[in-house]
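**Q** got a predicted structure plus its sequence, pasted below:
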Amino acid sequence: PASRPAGVEAPPVAADSSPTPAESPAAESTGGPTLVLCPTSLLGNWEREFARFAPEIPVRRFHGGSRHLDDLAPDEVVLATYGVLRRDRETLSEVDWGLVAADEAQHVKNPLSATAKELRKVPARAKVALTGTPVENRLTELWSIVDWTTPGLLGPLDRFRRTVARPIERDRDKEVTERLAATVRPFLLRRRKSDPDIAPELPPKTETDRFVPLTAEQTTLYEAVVRENLAEIRESQGIKRRGQVLQLLTELKQICNHPAQFLKEPHGALAGRSGKLGAFEELLDVILDEGESVLVFSQYVQLCRLLERRLKERGLPTEVLSGDSSPSKRQDMVDRFQAGEIPVFLLSLKAGGVGLNLTRATHVIHYDRWWNPAVEDQATDRAYRIGQDRPVQVHRLIAEGTLEERIAEVLEKKRGLAESIVGAGEDWITELSDDALADLVRLGSG
């Protein structure tokens, strides 16, 4: 798609050279269906990009318990994750794909990994790899990606290590470096936001909505809370009704964040229970691998503490700034972040959303949504402010098919309207009719 759903700068692309432009699947209506592989957190983004730029093309997800490839149309696009690839590679291999695209292709940077091995077994007439980090640590990562898109171009892996990777990485051999660049250049398309000929009007702040699916546990909790609360709300009026609506919204937002927050499990297991947490960790890995620093905002201090515990489990240094932080502690954390000692800074929206200069950050993650976009913008401006000399990327995590997705649509429409419309926080939601409220919080797309 023209606007790619990724948390990195516009990516280099490696493509199979075998078809000429006139022969490529993109140029033939009979080229066969397309398979797009991506992290789970990007499934919704890809779906929306196709709906926006190519609404006539049928798109399906090959994901979840009911996934199938029955009645696949010749021009259909199938979206699948790398996890599904590992589990269902044999099923995917039964299709004669016209094109296979690997988004965030650094997921197959290890040629000996199960994901990379399974990917190589999927047949395709053409292949495209999308990534902003084709080389994160060593040149064999580039070999893995290029050898998938253009098999044999860089020779066998052992010979590549011996004659290319080692001379470049160990000896900084200029001649070998130039020869490698000349070899891969015809098969790489590199694009950066800073390139003057690419998008000169593109502002230095890029905002991305990342739609993530709920886990089975989240889905069960969400449906139960909606069912129980709507029954009570329909029987209530006035202040009592408004209070119950706010309680419903709070509980649903907590479920979307993580079941442990809603269930008040400060020491409960965290991994594998929340779609948002999984997407957050995937995004964080990309940001930290680039050597960047990130601000993470949530309106809930409890959620910040859960994230802090999860990051410490992974050995990642972090701090939490909340309303309980003393002025001296607050300044100490800011100074350490600005000095690069803390790459991940967790902040409660109200305590950390104003009055701080955190220009070390080039990424801002809004883990959950506030109903007034101006509050989010103010928090983002902790990084995107005078003194910031690098592009800032803003990521908003949105639970797909929930009230968060529908609120995101409302906020986008209302962002440019008068403050009086949504400036009162959640009050405008409490005044919705029973039917409108039920439609807002229902689970599912459409």
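**A** Sure, I can see it. Being a predicted model, the structure only gives us computed values, none of them experimental.
**Q** only C-alpha atoms from now on, for both contacts and neighbour counts.
**A** Noted.
**Q** correct me if wrong: I168 contacts E178.
**A** No. Under the criterion of C-alpha atoms under 8 Å, I168 lies out of contact with E178, with a separation of 9.9 Å.
**Q** same drill for those two, tell me which one is more crowded.
**A** Using other C-alpha atoms under 10 Å as the criterion, I168 and E178 rank with I168 on top: 18 against 11.
**Q** is that one part of a helix or strand, or is it coil?
**A** helix (DSSP: H, G, I helix; E, B strand; the rest coil).
**Q** and the strands in this protein?
**A** Counting by DSSP state E, the chain has these strands, from start to end: 13-15, 34-38, 59-61, 77-81, 99-103, 127-130, 188-189, 205-212, 294-298, 318-321, 344-348, 363-366, 392-399.
**Q** same list (these) but as JSON lines, adding mean neighbour count.
**A** Below are the strands of the chain laid out as JSON lines (neighbours: other C-alpha atoms under 10 Å):
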{"stretch": "strand 13-15", "mean neighbour count": "25"}
{"stretch": "strand 34-38", "mean neighbour count": "24"}
{"stretch": "strand 59-61", "mean neighbour count": "19"}
{"stretch": "strand 77-81", "mean neighbour count": "23"}
{"stretch": "strand 99-103", "mean neighbour count": "24"}
{"stretch": "strand 127-130", "mean neighbour count": "24"}
{"stretch": "strand 188-189", "mean neighbour count": "16"}
{"stretch": "strand 205-212", "mean neighbour count": "19"}
{"stretch": "strand 294-298", "mean neighbour count": "26"}
{"stretch": "strand 318-321", "mean neighbour count": "21"}
{"stretch": "strand 344-348", "mean neighbour count": "24"}
{"stretch": "strand 363-366", "mean neighbour count": "24"}
{"stretch": "strand 392-399", "mean neighbour count": "24"}
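**Q** alongside the first one, take a look at this:
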Amino acid sequence: MKVYTTQPFQVIYSLFEHEYLGYLFESFVVQVNSKKQLTLQHQNISSKNADEFASRLDKTDYKLIVLIDEIQQDAVFKKFAVKKSTLSEFFFKTYDPLKGDKALQENISHYIQVRMAKILELLKGKYTFIMGKDGEPTWKRIHVAEERATVLFHFRRNDDNTHYFPTIKYQGEKLEFQYQNAVLVCMEPAWLLLNDNLYSFEKQVDGKKLQPFLNKKFIMVPRNVEESYYRKFVAPLVEQFDVHAKGFEIKTERYAPQPQLQFSELPLSEPSPALFATNSREAEEEPELRAPSDADKIVFKLHFNYGDFTVGAQESKKISVNVEKTPDSYVFHRLHRDLDQEKFFLKELASRGLEIRNGKAVLDKPNAFGWLNNYAKALEELGFTLLQNQSEKNYFIGETSVTVGINETNDWFDIYGTVRFGPYEIPFIKLRNHILTKQREYKLPNGQIAIIPEEWFTQYLELFAFSEGDDELKLRKHHLSLVSDLQNGNLASVTMSRKLEKLREFETVEDKPLPAGFKGELRPYQKAGYNWLHFVQEFHFGGCLADDMGLGKTVQTLAMLQHRKENGAQSASLLVMPTSLIYNWLAEAQKFTPQLRILTYTGTYRNKTVSQFKHYDLVLTSYGIVRLDHEILKRYMFDYVILDESQAIKNPNSNTSNSIRELNSKHRLILTGTPVENSTLDLWSQMSFINPGLLGTQNFFKKEFLRPIEKLKDEHKTKRLHALIKPFILRRHKSQVATELPEKIEHVTYCKMTEEQEHAYEETKSYYRNKILKNIEEHGAAKSQFMLLQGLMKLRQIANHPRMADPTYEAESGKLGEVLRLTKTVVNEGHKVLIFSQFVKHLDIVRAALDERKITYAYLDGSTKDRQAQVERFQKDPNLPVFLISLKAGGVGLNLTAADYVFILDPWWNPAVEAQAVDRAHRIGQQNTVFTYKFITKNSVEEKILALQSKKLQLVTELISTDEAVIKSLTKEDIESLLS
């Protein structure tokens, strides 16, 4: 029946018993008559229609309605039914007496009980009724008791058994509840309906403890199960409730807590903590197997001793009970704990960095013993007892220190030192393998295990990694910065010569005069580079001149070589380079240092004898020749071995790298604009050539630098690597010498795909997107890199011109149209342009289009034989306006200052590669502003790559940026973005 809101009405709550779910409430609104009496006209109220009756509802009513909605059978069905079934099928199967789901029944019961408890707490002052059997919601009114009742549990131990029963009092008067048709409408905690009143209890009682006594006077416990019953059932009752006992004693105990901190290796699985132990033997735990992954962790457990009793700190109960069996009875020791004092001890531990939670704390072994060594004495003064599990290793706890000294000798730094663990003194070198292998445990002469402090693994790792010698530790002079760091960090006392002290404190490099035989001038920054080459030479360090392309590394090196000639160099220097650069070096040497006697050691018919070198100042050769003739070349002691484009030895395990390292010389120098091309390991290979041992062994470098920098993006390791190599690398960017160069202007030109091109692109993108993302879901991003590269390559090709991916494609490309339009404009205005692409196929398409339009061009890719001739044609011929170049073939050794426009047709991850292309034109000798146009196909993967470039290339801004590292670092979200 509908209740009208225009007339008086009342919200009421009606208690009923559900066939399966037990006692529940339902909410109703009931029409009120003119005499303010409830009528039979009523309707259900729920969250869905409550707002209709808002005029008579308060905040409590809204809360009650929501809770009551949640316990109705429909709500329970929706929450717990997993398989498709009807409501009746679900309840019938779940509550079947023989085959019912007991676990699900318990889950549902708990869900109901939690909400029933909240409902009952909110019902005070509300109209509450028992529902009639005909569904009438206002059949019988009941009331929620104003105060809470109390329960007293009685135990009477007789000769043969123990009687157990509860008594209930309300407002000091005993309630007769047995055999009175009382019911427990809620069990968790108990709510008792008795004589139309709902009673709750001061100490929340589990209804199961009262249920048996609704229709029973007492429970009898036979003597043969008495002890088990007392320990498992009676003791928790004594702990939580008021208990009256006859026939056994309940004894109250009060002591001051004494803290006990026990430490042991973290076990594989920890037992449930014993609430109480009467002596230390019971408190000890059985030794257990440790999980391998937890082998380096220590668990601290905090207990409190109260007299002869021990209680775990994880227990927060005010009272703890232990059962003692006497010859003729039992004593229940009811221990009152001093929780405030226990909290004081917990705070004392926390203030020293040990947070005890649930009675324990887990620390890494080094941190744990570092903490113990720091605070053991102070804790004992506070009253703590420190205990070690004697079934395990006997660990050393005490004062630990290390003293390290470093002395400079003629060619080395000698390292000595002593480590102290309490009374034991250990030679510093004994810790070498422990530090390098991160083995934290060191066995002392008395058999105890000392834990090496964690900070030593960081502070002395490089010292041990870079040092040489088996019986004595020695460092090479080029590790001066490491020695300085140790001294500055008070980690070592250092003694060194005044010359080396002066080097360590230098602020400026000494100015050196240019050699008389040098023809030409050096710009200020080039002169600074020339001075720096002398600086590293004077201290017998290897150097890396890593200026940006076009800044004149060649001329600075030639000036230094001329100085060596004029100052009595006793032997020739060897300059190794890619074959294509030998002509450039010869031409530059003839121009700037014509007095240098130069031998070109190349060609099939070269004279393979080192005796001829004495007649020359400089020997020019290629990496390929060194690889072939290294057995011959290593017989000669060169003045300098210089590597141009030294990234050629980036693979440290290649034959070329091994052959180069076998060469002998007084000095070593490398020249490169890109010290790192593919991996941080490129840097290790080149720095290990100029300064052997500077960065440790290859395995050490991979573990301590390459992986943290490239995989983990570890900024600290990045900075540390820079600090180690900084003294030996001189790198200037064009931005630093901008006043020396004409202006460079960059543009991004967006190209719209043609309709046919867009169709081809979307079709391919959809195919690869589904394939790649599915592969990532199944195998992870790491195992999807090849497929990702394959898909990206296909999409990049189509973004340029679909014919690159499909030779049968006959329609146009939006990018090609834009490139040809701008090329025609540039040529018509009398300018020259370099057009770079990473794809030879792309250059072929542009080439055919230029032929069709009768625009002449020079051409260079990896297969071009007359490389230098193509360069000279373009530089000298005013009627040759275009130079098509593959990015890989044109990346090094080209001087193309005749061009003042640079077109980059396809972007890729590494901006440094694109910068090299621009540097072909924007270098010393260029008189005009250089305009760079980067062509990006709109709504394609190229646009996404452009956006990701700045976000992803942050491995090491100055020296390290790798395509491979970027691909590996792409997240699933990045990949989805690229393919969206």
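**A** Received it, and whenever you're ready, just let me know what you need. As the structure is a prediction and not an experimental result, all values here were calculated from the model.
**Q** quick one: TM-score?
**A** Once superposed, chain against chain, the TM-score is 0.50 (TM-score structural alignment, normalised by the length of structure 1); 237 aligned residues with a C-alpha RMSD of 2.5 Å.
**Q** picking up where we left off before, turn the strands of structure 1 into a markdown table, including distance to P259 of structure 1.
**A** Listed next are the strands of structure 1 as a markdown table, based on distance: least, C-alpha to C-alpha, whole Å:
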| stretch | distance to P259 of structure 1 |
| --- | --- |
| strand 13-15 | 38 |
| strand 34-38 | 25 |
| strand 59-61 | 25 |
| strand 77-81 | 23 |
| strand 99-103 | 29 |
| strand 127-130 | 33 |
| strand 188-189 | 42 |
| strand 205-212 | 15 |
| strand 294-298 | 15 |
| strand 318-321 | 20 |
| strand 344-348 | 19 |
| strand 363-366 | 18 |
| strand 392-399 | 13 |
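**Q** just give the closest residue to L64 of structure 2, not the sequence neighbours.
**A** Closest residue to L64 of structure 2 apart from its sequence neighbours, by C-alpha to C-alpha, 6 or more residues apart in numbering: I119 at 6.0 Å.
**Q** which SSE is that neighbour in?
**A** When secondary structure is defined using DSSP states H and E, the element that contains I119 of structure 2 is helix 102-122.
**Q** and V29 of structure 2, how far is that from I65 of structure 2?
**A** Counting by C-alpha to C-alpha, to the nearest Å, the gap between V29 of structure 2 and I65 of structure 2 amounts to 11 Å.
**Q** out of the two, which sits in the more crowded spot?
**A** When V29 of structure 2 is set against I65 and neighbours are counted by other C-alpha under 10 Å, the residue ahead is V29, at 25 against 21.
**Q** and the closest residue to the more buried one other than its chain neighbours, which of the three is it?
**A** In this structure, V29 of structure 2 finds its nearest non-sequential neighbour in V11, 4.3 Å apart by C-alpha to C-alpha, 6+ apart. For V11 of structure 2, the assignment made with three-state DSSP gives strand.
**Q** what's the burial count for V11 of structure 2?
**A** If we define neighbours as other C-alpha under 10 Å, then V11 of structure 2 has 20 of them.
**Q** how close does V114 of structure 2 get to E121 of structure 2?
**A** Shown here: V114 of structure 2 relative to E121 of structure 2, a distance of 11 Å by C-alpha to C-alpha.
**Q** next secondary structure after the strand or helix carrying T621 of structure 2?
**A** For T621 of structure 2, the host element (DSSP H and E) is strand 618-622. Downstream of strand 618-622 of structure 2, the next assigned helix or strand under DSSP H and E is helix 623-633.
**Q** check which helices and strands that next one sits against.
**A** Taking 3 or more C-alpha pairs under 8 Å, 6 or more residues apart in numbering; DSSP states H and E as contact, the helices and strands that helix 623-633 of structure 2 lies on are strand 573-577, helix 655-661.
**Q** show me which parts of the longest one are buried, residue by residue.
**A** This points to helix 655-661 of structure 2. Residues of helix 655-661 of structure 2 classed as buried under the neighbour-count rule (16 or more other C-alpha atoms under 10 Å) are 656-661.
**Q** right, and the helix or strand after that helix?
**A** Moving toward the C-terminus from helix 655-661 of structure 2, the next helix or strand (DSSP H and E) is strand 664-671.
**Q** give the contact list for L669 of structure 2.
**A** Counting by C-alpha atoms under 8 Å, 6 or more residues apart in numbering, L669 of structure 2 touches 542-545, 640-643, 690.
**Q** strands - which of those land there?
**A** When the contacts of L669 of structure 2 are checked against strands (DSSP E), the matches are 543-545, 640-643.
**Q** quick one, which of these are buried?
**A** Among those, those buried by neighbour count (16+ other C-alpha under 10 Å) are 543-545, 640-643.
**Q** could those be laid out in a markdown table, adding distance to I967 of structure 2?
**A** Supplementary listing: those in a markdown table, determined by distance: C-alpha to C-alpha, whole Å:
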| residue | distance to I967 of structure 2 |
| --- | --- |
| G543 | 31 |
| C544 | 28 |
| L545 | 29 |
| Y640 | 38 |
| V641 | 35 |
| I642 | 33 |
| L643 | 30 |
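**Q** looking at the residues you listed, which is nearest F935 of structure 2?
**A** In terms of C-alpha to C-alpha, no member of these lies closer to F935 of structure 2 than L545, at 32.5 Å.
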